[in-house]
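> With the input below, show me the fold.
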Amino acid sequence: MLRHKLLHPQISAAIAAAGHHSTILISDGNYPASNKRGPRAELVSLNLMVGVPTCNQVLEAVLSAVPVEKIQTMQTETSGPYALDGDPEVWQDYRQTIKNEGLDLELEPIDKWSFYEAVATEDHVLTIQTADLQRYANILLSIGVRMDD
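Below you'll find the predicted structure:
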């Protein structure tokens, strides 16, 4: 039995096969997961029903299982139908989850099109598609190195 929170066998296998600088996308329910990913990235669809699971729930599970050195989000738009004033609420959830895992990392928002480019690289190994409908909930994790004390 595994000791961390992540129990999903396909996700665990993909993470176990990944290495330093590999990226994992936790996508919201609106992300075009089938066509905006790396050329060899696995797609695991966890979108059970609207809102289940959330990106933050998946983030908590993944952070319990793998070292992460960078976390990028899709920057909010300031005009148009998807514009927000300030950070999305989900980002505060992420910050709390990151803190709860004892990580000293900040969210790094990047432009929407740059985010798509960052996902569609050779380093992208896994997309975990959720059913989260919160705007700007997509989160890209860069795997770090294991540092045994």
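
> From now on I want contacts and neighbour counts done on CA atoms only, so please keep to that.
OK.

> With residue 127 as the reference, measure out to residue 92.
To residue 127, residue 92 is 22 Å away according to Cα to Cα, to the nearest Å.

> More neighbours: which of those two?
residue 127 (25 against 12; other Cα atoms under 10 Å).

> this one as well, want them side by side:
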Amino acid sequence: MLSDSLLGIFEESKDKRIVVVGTTCTGKSALIKHIPNARDMDDIVFPQPTKEEADYVMQKSWTPEIGETMARLVREKVKIKPGEPVFRTVIIDADLIVYLHIDDALLKKRVGERGVSFADAKSMQDMIKQEIDESGIPCITIEI
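Take a look at the predicted model:
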């Protein structure tokens, strides 16, 4: 089970600050329920933005500009602590990234079930991958 794999990674890296990232529909919200001390980045960030910031990042269509705004908000407001992995779609200062990668066929199925745009989900995935590559932070990729 995926949550068991993550728990093993977290146990081996309990002294590290860990961010778990993946595009929409990779199961982050479901996984958080099975991971002690895990935090959802949205729960940390969204009580804090201004109304204008929240309105902007919650627009229907995802764009790279919205992604960059969300990344800025997250980097300003979220700090990861060892033993409290943070799940979301933005790379922030961490010691280890766990990347939840989903192939296109499964992503199409899941976005169809949720009524989410495949193009938006794929663009978000591409941006996440680029941020991982540019971060220089060690990364473990888990296939969904």
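
> Give me the TM-score for these two chains.
Overlay of the two chains. TM-score (TM-score structural alignment, normalised by the length of structure 2): 0.38; 90 aligned residues with a Cα RMSD of 4.7 Å.

> mind listing what's buried in the longest helix seen in structure 1?
In structure 1, assigned by DSSP state H, the helix with the most residues is helix 89-100. Within helix 89-100 of structure 1, the residues scored as buried using 16 or more other Cα atoms under 10 Å are 90-91, 94-95, 97-98.

> Show me what it is packed up against.
When contacts are defined as 3 or more Cα pairs under 8 Å, 6 or more residues apart in numbering; DSSP states H and E, helix 89-100 of structure 1 packs onto helix 55-63.

> List the buried residues for the helix it packs on?
Across helix 55-63 of structure 1, burial judged by 16+ other Cα under 10 Å covers 55-56, 58-63.

> With distance to residue 9 of structure 1 added, can I get those in JSON lines?
Formatted as JSON lines, those follow (distance: Cα to Cα, whole Å):
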{"residue": "55", "distance to residue 9 of structure 1": "18"}
{"residue": "56", "distance to residue 9 of structure 1": "19"}
{"residue": "58", "distance to residue 9 of structure 1": "14"}
{"residue": "59", "distance to residue 9 of structure 1": "16"}
{"residue": "60", "distance to residue 9 of structure 1": "16"}
{"residue": "61", "distance to residue 9 of structure 1": "12"}
{"residue": "62", "distance to residue 9 of structure 1": "12"}
{"residue": "63", "distance to residue 9 of structure 1": "16"}
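
> of those residues, closest to residue 12 of structure 1?
Taking Cα to Cα as the measure, residue 12 of structure 1 lies nearest residue 62 of these, at 8.8 Å.

> Tell me the helix or strand right after the top helix by length along structure 2.
Across structure 2, the longest stretch assigned as helix under DSSP H is helix 118-135. Downstream of helix 118-135 of structure 2, the first helix or strand assigned by DSSP states H and E is strand 139-143.

> Counting by contacts, list what that following strand packs against.
Applying 3+ Cα pairs under 8 Å, 6+ apart, we find strand 139-143 of structure 2 packed against strand 96-101.

> Fine, thanks again, bye for now.
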